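Enquirer: Fold the following and give me the result.
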Amino acid sequence: MSERDDLEREFDIRWADEAVHKEPSARARMLAARWKENPPEPVPFRAEADRRGPRRSSWVSTAVVLGSVAVIIVLLGYINFRASY
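Expert: Below you'll find the predicted structure:
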């Protein structure tokens, strides 16, 4: 009986996916109603960069992380080297 239920469910899903008209979700309906009265302002595709600091700050962060990893690797190698004697 489980197989039959699965086949019926699959049929229902195919039938629903092939529907010509699909009802929008509750969130889509809510936003449409809200935007009808008060449309949103246009937003640029890419917002302007924050001018608090130069762009290379991400490079500094990357260098600090990679440097820390390198120091840990060297430290572990040194400890292993000392333990072998």
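Enquirer: C-alpha from now on. contacts and neighbour counts both.
Expert: Fine.
Enquirer: And the residue nearest the centre of this protein?
Expert: Nearest to the geometric centre of the chain sits R46, at 17.0 Å (CA atoms, centre = their mean).
Enquirer: Next, the second sequence, to be compared with the first:
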Amino acid sequence: MSERDDEEREFDIKWADGAEHKEPSARARMLAARWKDNPPGPVPFRPDPAHRGSSGRSSWVSTAVVLGCVVAVIVLLGYIDFRPY
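Expert: Below you'll find the predicted structure:
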């Protein structure tokens, strides 16, 4: 592409972005038509902190428990391998 084509393309993008009326996408039109008669219920972006888990522990505690179990298995396997018969 020549430099002239790049300038014309940039002009077209600026012209399109500056339009007063922008047509919604096909998906937006489809959802608007669907929700006109049957609107969706509210859906929170993130759950309430009270509903995070049964115990409310943070994720680092779970990570520590998993890593502790892995270390215990490694130590147990090492003990079994070095045990005299």
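Enquirer: TM-score for these two?
Expert: A TM-score of 0.62 describes the superposed chains when it is computed by TM-score structural alignment, normalised by the length of the first structure; 68 aligned residues with a CA RMSD of 2.7 Å.
Enquirer: follow-up on the earlier one: how about the secondary structure of the residue nearest to the centre of the first structure?
Expert: Under DSSP: H, G, I helix; E, B strand; the rest coil, R46 of the first structure falls in the coil class.
Enquirer: The one 3 residues further on now?
Expert: The three-state label given to A49 of the first structure by three-state DSSP is coil.
Enquirer: State the distance from the residue nearest to the centre of the first structure to P39 of the first structure.
Expert: Per CA to CA, to the nearest Å, R46 of the first structure is found 20 Å from P39 of the first structure.
Enquirer: Over to F11 of the first structure?
Expert: Distance from F11 of the first structure to P39 of the first structure, by CA to CA: 40 Å.
Enquirer: what's the answer for D5 of the first structure, then?
Expert: Taking CA to CA, one finds D5 of the first structure at 45 Å from P39 of the first structure.
Enquirer: ok, E10 of the second structure to G18 of the second structure distance?
Expert: 12 Å.
Enquirer: Longest helix in the second structure, by number of residues?
Expert: Longest helix of the second structure, by residue count under DSSP state H: helix 59-82.
Enquirer: from the chain's centre, how far out does that one sit?
Expert: 30 Å (CA atoms, centre = their mean, to the nearest Å).
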